[in-house]
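Visitor: whatever this is, show me its structure:
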Amino acid sequence: MPDRFSPEQQAAVGNRVLCVHHRRRRVIALALASVTVAWLGVLAPAHAQEFPSQPIKLVVPLTPGGSNDVLARTLAEKLSGLWHQSVIVENRPGASGNIGADAVARAPAGGHTLLVAPNNVFVVNHSLSPRLEAAKDLAPVTLLGTVPFVLVAGSSAKVGSVKELIELSKSRPAGLSYASSGIGSPHHLAAEMFRSMTGARMTHVPYKGGAPAIVDLLGGQVDVQFGAINQLLPHIRDGKLKALAIVGNERVPLVPDVPTLAEAGVPGWQGEVWVGLAAPPRTPPAIIERLNRDVRKVLAQPEVQARMADQGIVLKGSTIAQMAQTIEDDTKRWAEVIKEANIKAE
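Guide: Below you'll find the model as predicted:
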């Protein structure tokens, strides 16, 4: 420094230079921190977009061959091509879907293990079985579609209409027996609602799956069944089972001559059997949204629509919020049926 400055002045100037230097370092550090935070914010969504990072498993809590299984295998085929990852279907039947649902509920929350299941798994089972507390927290992804149910009579109940069925049930001391795929299953709940609405005398005979129930229905061990149209249609066409009514608000093109329950003399029916997709609890929202978007894209494909229509399945994708609301509404609706019929878990 020039000699005209005193030592004290030189020291003051030096201090000011150091302060400026420290302020600059602090500003640079803050700027770098801001850039780092912004960069991490970019990386977080990018990480979510990396899904799926490994093979995906679609768990169907029912036996192979049913509506849920057919739909899951179609999804697996299309999603595998979309995601460039293997998508496999694993059937884990038992306890009206409880075993498979509980397995998914306890799986890692990364979106690589998913559940394809009917509505009873989401709205009924956890109410019937206290041990399924985890399953009630499954994360909704999307509704997949509805499965028309049909009321059929076997050879042991020689009736030609719903009215005749109700009359026959009241004329027999023990009433009629009806088959289901298990306690709390859609087959069971539909029959109990029918019994409540009509006063028909009916006794429940639960099976471990829809296939063995149909075998005994064909063999005359049980009288009637409410079941999925795609499983019962071959036997209806062969004349081995008599289709009495469609359980829903509209007729089904596969059996156009079969009336709805309302047309058959049972007005006021509410509720339909639907299939939904869910993920384990605590699955990141970004992954749930990705799943919803990609699955709905598959459901909208004309080829998939046509393939499922041949099975009697009506595809209906939904938002995450719509599925959550459907679960809430149906839980209230079926709670009344469960209470009235005094349905207990196995």
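Visitor: alpha carbons only for contacts and neighbour counts from here, please
Guide: Fine.
Visitor: for L315, which non-adjacent residue is spatially closest?
Guide: Residue nearest to L315 in three dimensions, not counting chain neighbours: G145, with 4.0 Å by C-alpha to C-alpha, 6 or more residues apart in numbering.
Visitor: equivalent analysis for L176, please.
Guide: Once flanking residues are discounted, L176 sits nearest to M202: 4.7 Å by C-alpha to C-alpha, 6+ apart.
Visitor: all strands of this protein, in order?
Guide: Remark: strands assigned in the chain by DSSP state E are 56-60, 87-91, 113-118, 139-146, 149-153, 176-180, 202-206, 224-228, 242-247, 274-279, 314-315.
Visitor: contact partners for the residue nearest to L315?
Guide: Contacts for G145 (C-alpha atoms under 8 Å, 6 or more residues apart in numbering) come out as W274, V275, G276, I313, V314, L315, K316, G317.
Visitor: next: G312.
Guide: Contacts of G312 by C-alpha under 8 Å, 6+ apart are V147, P148, I229, N230, V252, L254.
Visitor: ok, the residues you listed vs G111, which is closest?
Guide: V147 (25.3 Å; C-alpha to C-alpha).
Visitor: roughly how far apart are that closest one and A191?
Guide: According to C-alpha to C-alpha, to the nearest Å, V147 and A191 sit 16 Å apart.
Visitor: out of the contacts of G145, which is most surrounded?
Guide: The most crowded member of the contacts of G145, judged by other C-alpha atoms under 10 Å, is I313 (26 neighbours).
Visitor: who's in contact with that one?
Guide: By C-alpha under 8 Å, 6+ apart, the residues touching I313 are S67, G145, T146, V147, P148.
Visitor: which of these sits closest to A213?
Guide: S67 (15.1 Å).
Visitor: which positions within stretch 277-284 qualify as buried?
Guide: Buried residues in stretch 277-284, counted by 16 or more other C-alpha atoms under 10 Å: L277, A278, A279, P280, P281, T283.
Visitor: likewise for stretch 210-225?
Guide: Using 16+ other C-alpha under 10 Å as the burial criterion, the residues of stretch 210-225 that qualify are G210, A211, A213, I214, L217, L218, Q221, V222, D223, V224, Q225.
Visitor: another for comparison:
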Amino acid sequence: MAALARARGPLQLRRRDQMSPVRGVGLTDEIMIREKTMLKGMLGALALATTALTTTALVPLAAVAQEFPTRPITLIVPAPPGGGTDVFARQIAEAVEPILKQKVIVDNRAGGGGTVGTTLVAAAKPDGYTLGFIWNSPLTTSPHSLTVAYTPDTYASVMSIGYSSYVLCAAPDFPAATGQELIDQIKANPGKFTYGNDGLGGTMQLAAERVFAKVGAKVRPVPFGGAGETARNFLGGHVTFYGGSLPPILPHAAAGKAKCLLLTSAAKNPALPQASGLDDIGLGAEETVLWWGLIAPAKTPPAVLATLEKAFMEAASTPKFKEVMEKQGATQRVLGAKETGALIRKELDALGTVAKAIGIERKAQ
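Guide: You can find the predicted model right below:
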């Protein structure tokens, strides 16, 4: 029995009132203290684990913002090499490279009046490495005459660099010396005059018709395959007025072969000081100009878009880039993402109203 007692002894629990090894603390109290200590330890470990997981989740986003870009960027230009859009794209690519510390590769993707390249940009991976340097026509004009695979919701505006007026020019002997006198002559002779433009439903036609509709004037549009062709036909006497961008007509205006009278911009243009701006005839709100900007695919991370916006705005604001624009008869007006996006939507709506009024129908590409 004594042996049995000795064997059982270590297995017996101490009595409830037996003291623990901790001086002055009962066994029950000791157990509670140990449980609380273990619980605190578990909660502390859980808090540390949660903090670690949160930090780990945030690190990639922070790294993206800090490290972008880590490789060359492709800048899609939906126009052939050599034109104004291509010139500006290559100049801004060169200017932004030292800011981003990466190569920017210009990739010309012409076709469909700029809609082919624009479609490629909208469909690209939204990582900031494929961008589009685009003039406004594919964004605000073509969607009214062509079925396109993009909308302002499928691309993100990044910034814009400035604009160039379209202009209406007459022969040197035309009986008008100002924009207002030009309008007066047109209104006094409804349907008598013709104006060349760079294509049916193009930005120039919609810009002109927007003004004509506001003043109640009637002029017959004659579409050509671009501003250069329009200029040749105007100089050949096949149309009454040249309607198009400034670069093709500037040398002829300087030589006295064209009298440029009315711009489609609100303000005057130093390249053609004799031409009236729309503000001069009280129609500044009807401004429609040729402008250029940068877009990215929708869903590009906001931090990446912010980096691109800042870098390209800095590049476009340099005196050297301004000089390049002025040589092309363009005006530097650097706008950020918010302002550029608002400009696109406003112009898209306004030109849609004009296209509907003159009976332009959307066609499949």
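Visitor: follow-up on the earlier one: nearest to G94 of structure 1 among the contacts of G145 of structure 1?
Guide: Distances from G94 of structure 1 to the contacts of G145 of structure 1, taken as C-alpha to C-alpha, are shortest for V275 (17.2 Å).
Visitor: so how many other residues sit close to A303 of structure 2?
Guide: A303 of structure 2 has 16 neighbours, counted by other C-alpha under 10 Å.
Visitor: distance check, the counterpart of it in structure 1 against A48 of structure 1.
Guide: Under the alignment by TM-score structural alignment, A303 of structure 2 pairs with A286 in structure 1. Distance, A286 of structure 1 to A48 of structure 1, using C-alpha to C-alpha: 6 Å.
Visitor: again, but for L176 of structure 1
Guide: Here L176 of structure 1 is placed at a distance of 54 Å from A48 of structure 1 (C-alpha to C-alpha).
Visitor: same deal with E164 of structure 1?
Guide: According to C-alpha to C-alpha, E164 of structure 1 and A48 of structure 1 sit 58 Å apart.
Visitor: over to T326 of structure 1?
Guide: Taking C-alpha to C-alpha, one finds T326 of structure 1 at 27 Å from A48 of structure 1.
Visitor: settle it for me: which of those two has more neighbours?
Guide: A direct count of neighbours by other C-alpha under 10 Å for T326 of structure 1 and A48 places A48 higher, at 18 against 15.
Visitor: just give me the match in structure 2 for the more buried one.
Guide: Per TM-score structural alignment, A48 of structure 1 is aligned with A65.
Visitor: isn't its match right up against A303?
Guide: Yes: with contacts counted by C-alpha atoms under 8 Å, A65 of structure 2 reaches A303, the gap being 5.3 Å.
Visitor: what do we get in structure 2 for N98 of structure 1?
Guide: Under the alignment (TM-score structural alignment), N98 of structure 1 maps onto T115.
Visitor: and for the residue nearest to that match when sequence neighbours are not counted, the neighbour number?
Guide: In space, and not counting its chain neighbours, T115 of structure 2 is closest to P138: 5.3 Å by C-alpha to C-alpha, 6+ apart. P138 of structure 2 has 24 neighbours, counted by other C-alpha under 10 Å.
Visitor: shouldn't P138 of structure 2 be in contact with T118?
Guide: Yes: contact criterion C-alpha under 8 Å: P138 of structure 2 and T118 qualify, at 7.1 Å.
Visitor: residues contacting the aligned partner of G341 of structure 2 in structure 1?
Guide: Residue pairing (TM-score structural alignment): G341 of structure 2 is matched to A324 of structure 1. Contacts for A324 of structure 1 (C-alpha under 8 Å, 6+ apart) come out as P140.
Visitor: distance from the chain centre to the lengthiest helix in structure 2, please.
Guide: Longest helix in structure 2 by number of residues (criterion: DSSP state H): helix 27-67. Computed by C-alpha atoms, centre = their mean, to the nearest Å, the separation of helix 27-67 of structure 2 from the middle of its chain amounts to 44 Å.
Visitor: next: stretch 152-161 of structure 1.
Guide: The chain centroid and the centroid of stretch 152-161 of structure 1 are separated by 32 Å, computed with C-alpha atoms, centre = their mean.
Visitor: closest to the centroid, which residue in structure 2?
Guide: Closest residue to the average C-alpha location of structure 2: S157 at 2.9 Å, with C-alpha atoms, centre = their mean.
Visitor: residues contacting it?
Guide: Neighbouring residues of S157 of structure 2 by C-alpha under 8 Å, 6+ apart: G293, L294, I295, A296, A337, K338, T340, G341.
Visitor: now swap in G175 of structure 1 and tell me
Guide: Shown in contact with G175 of structure 1 (C-alpha under 8 Å, 6+ apart): L168, S169, A200, R201, M202, T203.
Visitor: check these for burial and list the buried ones.
Guide: L168, S169, A200, R201, M202, T203.
Visitor: so which of those comes closest to G160 of structure 1?
Guide: For these, the residue nearest G160 of structure 1 by C-alpha to C-alpha is L168; the value is 11.0 Å.
Visitor: now, which of the contacts of S157 of structure 2 sits nearest D349 of structure 2?
Guide: The closest of the contacts of S157 of structure 2 to D349 of structure 2 turns out to be G341 (C-alpha to C-alpha; 12.6 Å).
Visitor: ok, so what distance separates the closest one from K327 of structure 2?
Guide: Distance from G341 of structure 2 to K327 of structure 2, by C-alpha to C-alpha: 27 Å.
Visitor: tell me where the stretch 201-350 of structure 2 has helices.
Guide: In the stretch 201-350 of structure 2, the helices defined using DSSP state H, counting those that start in this stretch lie at 203-215, 227-235, 250-254, 302-316, 319-327, 337-357.
Visitor: average distance between the longest one and structure 1?
Guide: I take that to be helix 337-357 of structure 2. Following the fit onto structure 1, the mean deviation recorded for helix 337-357 of structure 2 is 2.1 Å by mean C-alpha distance after the TM-score superposition for structure 1.
Visitor: which is the next helix or strand following that helix?
Guide: Note on helix 337-357 of structure 2: by DSSP states H and E, the next helix or strand toward the C-terminus is strand 363-364.
Visitor: can you tell me what sits against that following strand?
Guide: Under C-alpha under 8 Å, 6+ apart, the answer for strand 363-364 of structure 2 is S145, L146, T147, V148.
Visitor: repeat that for stretch 243-250 of structure 2.
Guide: Residues from elsewhere that reach stretch 243-250 of structure 2 (C-alpha under 8 Å, 6+ apart): 164-169, 195-198, 204-205, 227-228, 230-231, 258, 271-272, 290, 328-329.
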